[in-house]
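Student: Here's my sequence, what's the structure:
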Amino acid sequence: MDELKQQIKECIISSLELEDIKPENIVDSEPLFGTGLGLDSIDALELGVALKKKFGVKFNAENADTREHFASVDALAAYISSERAKAN
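Tutor: Here you go, the predicted model:
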C-alpha cells in the first residue's frame, strides 16, 4: 500500500504541476482540499482524469462517495485498492 500511496502522491504533484511540493511533504491522512494541501474543485477534476489514466479507476461526480474518496491520500489508496480487487 505504501508504494500505491507514493504513486498517488507523484500523480498529484505531476498532474497538478505542484513544483514546490515533494511526495514526502504530503501527509497520507491530511485533507487534500481546504486546510490540507489546499486543492480546489478544478484540481479535483484534473486529478480525477490523471488517476483514471494511471490506475484505470473511474470517479462518478454524482456519487456522494466520490468526495470521500478524494479526502486524503489514504482514502484514494483505499478506493484504488478496492477497485483493483473488484477487477480481479
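
Student: contacts, neighbours, all on C-alpha from now
Tutor: OK.

Student: Can you name the residues that contact the most centrally placed residue in the chain?
Tutor: The residue lying closest to the centre of the chain (C-alpha atoms, centre = their mean) is residue 76, at 4.8 Å. By C-alpha atoms under 8 Å, 6 or more residues apart in numbering, the contact set of residue 76 is 8, 69-70.

Student: roughly how far apart are it and residue 26?
Tutor: Residue 76 is 13 Å from residue 26, where distance means C-alpha to C-alpha, to the nearest Å.

Student: One more, please, to line up against the first structure:
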Amino acid sequence: MQELTEELKRKLIDILNLSDLEPEDFDEQAQLVGGELGIDSIDVLEMVVMVEKDYGIIINNQEVGQKVFASLASLVEYIQENSQGTSS
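Tutor: Predicted coordinates:
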C-alpha cells in the first residue's frame, strides 16, 4: 500500500504540474479536488486517464469519481480494491 501511495504521489505531482510540492509533503488525507492543491475539472480528467491507463481501472461516472478523488488515500484504496494486477 505504501509503495502505491508513493507512486501515486509522484504521478500526481507530475501530471498536475505541482512542481512546488515534494512527495513527502503530499498529505494523503487532504482534499484533492477543490482543496489547497487547486485541482479543477481538467485535472480530474487527467487523473481519470492516468488511473485507466496505468492501472486498468475505469472510473465512468461523476459520483464514483468524487469518492475516488476525495483524497490520495481514497484513490489508493480504490485502486487496490479494483486492481486486476495491472499495477506496476
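
Student: can you tell me the helix or strand for the residue nearest to the centre of structure 1?
Tutor: helix 73-87 (DSSP states H and E).

Student: among the contacts of residue 76 of structure 1, which recur in structure 2?
Tutor: Retained in structure 2: 69-70, out of the contacts of residue 76 of structure 1 (criterion both residues aligned by TM-score structural alignment, their matches' C-alpha atoms under 8 Å).

Student: Among the contacts of residue 76 of structure 1, which one has the most neighbours?
Tutor: When neighbours are counted by other C-alpha atoms under 10 Å, residue 8 leads the contacts of residue 76 of structure 1 with 24 neighbours.

Student: which residues touch that one?
Tutor: If you count contacts by C-alpha under 8 Å, 6+ apart, then residue 8 of structure 1 has 51, 73, 76-77 around it.

Student: looking at the residues you listed, which has the most residues close by?
Tutor: Neighbour max across the contacts of residue 8 of structure 1 (other C-alpha under 10 Å) = residue 73, 24 neighbours.

Student: what's the nearest residue to that residue if we skip its chain neighbours?
Tutor: Leaving out its chain neighbours, the residue that sits closest to residue 73 of structure 1 by C-alpha to C-alpha, 6 or more residues apart in numbering is residue 28, at 4.8 Å.

Student: Can you give me the neighbour number for the one you found?
Tutor: 20.

Student: What's the match for it in structure 2?
Tutor: In structure 2, the residue matched to residue 28 of structure 1 (TM-score structural alignment) is residue 28.

Student: related to what we said a few turns ago, among the contacts of residue 76 of structure 1, which are in helices?
Tutor: 8, 69 (DSSP state H).

Student: what sits against residue 26 of structure 2?
Tutor: Residue 26 of structure 2 touches residue 9, counting by C-alpha under 8 Å, 6+ apart.
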